[in-house]
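Engineer: Sequence plus the predicted model coming up.
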Amino acid sequence: MKKLKIFPKTFLYSLAIMLLIVGVAHLILYLLLPQMVIDFVPSEATGNVSLTIAGKYEPAGLMKSAMLRALPLSVICCVFLSVLCAYFFSKGTTSSIRQLSKAVKKMSELDQSAQCLISSQDELGELANDVNQLYHRLLCMIENLELEKEKTSENERAKIDFLRSASHELKTPVTALNAMLENMILGVGRYQDYDDCLPECKAITERLSEMIHEILETSKLSVSTKNAVPIKINVSELLASLCEPYQLIATTHGVQFHLKIDDAVSVELPIHEFSKALSNILGNAVAYTPNGKCVSVYLRAHMIVVENECTPISKEELPHLFEPFYRPDFSRNRETGGNGLGLYIVATIFQTLNVPYSFVPMEQPQGMRFTIQLL
């Protein structure tokens, strides 16, 4: 019986119970019927002459014979009704369970259209509702895991690309330093003058040290930003304090710097990381603005806008600006184009903090506009 499915098992159980009831009823009737006694006492008729006969009549043989003749037909009818009742009872009882089993089987195959369609209000209906809710949560969890998996894969690819770019970026000064030292050892040409070459070697090593520090800080920026504790920031005061040194740098280079704060805005963000991203944006705006041009910074309606007048970046180069160590065509060296990590750091911080931003060209006046949406 343990190996039978629920429908035949329920059918056999219910049929056995009904047949047992039928058998016991017939047995009791067969055993007790011959012992029944019939008392026959005719009543006196008023106004008529009558006879009163009193006696006992025990028709044991007659009753037993009649019972034996009726027993086969009675048993057949009762068995037929028992089978019929057991079948419909078992079918009605197990249909919901079989339907639930089919739905669960589809769910085990992760069929998103699978659903338990049981509308009853009993325990099976509650079970079907619980299974549907559980399956819905499972699908949501699987979807979230897929998204996390894709995000993790993207992060891993980004780390690999960053390390590849970093190794390529470090290769140039290391090669230059190695060549200079070899020429100094061999005493080739001007490299015989140690007093002139050693300061150059020292400058290269200092630049290497600075690059390595920047690369290490940038590589752990995403984790440190994610773990940073957000606090309530007065963006108006923060922006004014961050713009102050860049106003002096812009004046030194003959660049106009305008700051306009319309409203007092407060947000909850990690102040160190948010300040670092803003500083990189302001530094880029000042560095890439020619003499006589203008840098404008606005704070209005929960939005920070940084505009600088310059040659607009082409659509082909614009998607690559947020890649590590990328520099535009007009500034490919470190002396004029920085280390190529500024906008990569900005993108990493804002993406980790879920801060919307955009960087698009302007037509009138020509230049670039960086917009930060404060939520």
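Structural biologist: Happy to help now that I have it. Since the structure is predicted, the reported quantities are computational estimates derived from the model, not experimental observations. Numbers count the residues shown, from 1 in each chain.

Engineer: all contacts plus neighbour counts: C-alpha atoms, from now on.
Structural biologist: Noted.

Engineer: Show me what the helix or strand harbouring His26 is packed against.
Structural biologist: Under DSSP states H and E, the secondary-structure element containing His26 is helix 6-32. Packed against helix 6-32, as judged by 3 or more Cα pairs under 8 Å, 6 or more residues apart in numbering; DSSP states H and E, are the following elements: helix 60-108.

Engineer: Next up, a structure to set beside the first:
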Amino acid sequence: MKIMWKNFLFSISVIFTVTTVSLAILYFVMPIYYEYTKLNGIKHEFGEITNELDKKSLEEMRGKIDKQLFKGQEAITLILSDQNGKIIHPYFGEENDSFSIKLGDQGETKIVDSSDTMDVELSGSNRVKEMTSSIKDNQGTHYLLTGLYSLQPISDASAVLLQIYPFLLVIDFLIGGIAAYFYSRFSTKRIKQISMATNQMLSLDHTIKCEIKGKDELALLAQDINQLDQTLLTTIDALKAEVAKVEGIERSKAEFMRVTSHELKTPVASLMGIIDGMIYNVGKFKDREYYLAVCKEILQQQADMIQNVLTVSKLDMFSLEETNQEVFSLKEVIEDKLKTYRLLAEVNQVELIVHLEECFVKGNKDELGKVINNLLSNAFRYTKTNGQIDLFLDQHTLVIENQAVKVLSKEELSQIFEPFYRPDFSRNRETGGSGLGLFIVKQILDKQEWNFSFKELEGTRMCFSIYFDTERVII
């Protein structure tokens, strides 16, 4: 069953139940309440009359009783008698020492002649009651004031109510039903709108939102759905970006393996040709001592390349959180690497200028050591004879400059970090290396989330700069 009809049936049931109970309470409680209010009114008025007559002269008492008698406010009949029970008022002459009071069917008061005793005749009702109060005149004589009153029966009104109750119930049922129907439609309209918007959200359209009206629970529900939809869309976008990133990495890996296979295949083919020539003593390959040395050099180059390939594979396997992060002195790491390169600078007649400040950073010490080693190796490999290499370190930056054999063009700089890329002038493996050094440097620095740059300076110098993250520099 739809929620609208559930709300309708529930609302009309509540209205019908409340109306029925209210009418039943009215039927049983109204007579009691009527008698209670009338009795309180009569007691209050009798008390006021008593206060007005007290300490007045007998003539004033009679005059006030006459006025009160014919007012007819609460239909109270007042009788004033002395302490012996003799009626003082109403008084009709000496010959009539006593009288009778007759209460008619409609509650009116009639004074009639009687014998020596007071007779009160009740007609049509047995609810006549009396109240008495002791008063005294201005001379201190005590009198007894009696008030006779009758409460009109309310049974006729109750009977009439009982007759019209069915009509009242039908009218309440119709009015309540119409009101409950429109209320149910209005209350479920917003729920339908939220449901429609939620179904449209399945299309992952960023523009679709639940309309928020008011400040009630449905408005809060619409707001929560909008927040949930926004969170899901953000998560989906992040997953799509992550999937695209993973796909890019997989493509890069596939390309890397393809290039690696090519780079390994060519030297192996050359090595196989040299060995075959030595086996069959063909031409120049008869000089085995020389070509064994050549084979060893080729194998050493391949071993270095394989080691670099393994390094790249390890970098892909571990994230920044999984690597060993520690606080260490970058100055000490550089000084340790410089022991070898200082000797190399003397051999190659290169001027090495070093300025190191103390710098403590948080990261992977071994990987940063590889970065320093590769950068220094590249600087020495591509610095011209009698050239200069500058190494500068402060708390935020590491700079390595060199007077290059040839300054790289913008196109070459855009490709220099690709695996196995070597500029045209360095295609010789003896001078150009394996082409993985700067690729490994980029992979490590990207994983450490440190920015870097490689650019031309003054038309003759190349400069590589690393900018350390201030949050991971320990001062």
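Structural biologist: That came through, no problem. It should be emphasised that the depicted structure is a prediction, and the values quoted were computed from it without experimental measurement.

Engineer: List the buried residues in the helix holding His26 of the first structure.
Structural biologist: By neighbour count, with 16 or more other Cα atoms under 10 Å as the criterion, the buried positions of helix 6-32 of the first structure are Ile6, Phe7, Thr10, Phe11, Leu12, Ser14, Leu15, Met18, Leu19, Val22, Tyr30.

Engineer: and the gap between the residue of the first structure most remote from its centre and Val41 of the first structure?
Structural biologist: For the first structure, the residue at maximal distance from the C-alpha centroid (Cα atoms, centre = their mean) is Val49, at 104.8 Å. According to Cα to Cα, to the nearest Å, Val49 of the first structure and Val41 of the first structure sit 16 Å apart.

Engineer: Now do the strands in the stretch 301-450 of the second structure.
Structural biologist: Along the stretch 301-450 of the second structure, the segments classed as strands by DSSP state E, counting those that start in this stretch run 326-329, 351-356, 360-363, 388-393, 397-403.

Engineer: count of neighbours near whatever residue of the first structure lines up with Thr109 of the second structure?
Structural biologist: In the first structure, the residue matched to Thr109 of the second structure (TM-score structural alignment) is Ala45. Look at Ala45 of the first structure: counted by other Cα atoms under 10 Å, it has 10 neighbours.

Engineer: element containing Ala45 of the first structure, please.
Structural biologist: Applying DSSP H and E, one finds Ala45 of the first structure in no helix or strand.

Engineer: cool, and Ser125 of the second structure?
Structural biologist: Applying DSSP H and E as the criterion places Ser125 of the second structure outside every helix and strand.

Engineer: That one contacts Asp105, correct?
Structural biologist: Yes: at 7.4 Å, Ser125 of the second structure and Asp105 qualify as touching, with contact defined as Cα atoms under 8 Å.

Engineer: more neighbours, these two?
Structural biologist: The residue with more neighbours, out of Ser125 of the second structure and Asp105, is Ser125; 15 against 12, by other Cα under 10 Å.

Engineer: so what's the alignment partner in the second structure of Met368 of the first structure closest to, chain neighbours aside?
Structural biologist: For Met368 of the first structure, the aligned position in the second structure is occupied by Met462, per TM-score structural alignment. The spatially closest residue to Met462 of the second structure, leaving aside those adjacent along the chain, is Glu456, at 4.7 Å (Cα to Cα, 6 or more residues apart in numbering).

Engineer: Just to be sure, that neighbour is in a helix?
Structural biologist: No: secondary structure of Glu456 of the second structure (DSSP: H, G, I helix; E, B strand; the rest coil): strand, not part of a helix.

Engineer: which residues touch it?
Structural biologist: Glu456 of the second structure is in contact with Val407, Leu408, Met462, Cys463, counting by Cα atoms under 8 Å, 6 or more residues apart in numbering.

Engineer: nearest to Ile334 of the second structure, of these?
Structural biologist: When the contacts of Glu456 of the second structure are compared for distance to Ile334 of the second structure, the smallest value, 17.1 Å, is given by Cys463; criterion: Cα to Cα.
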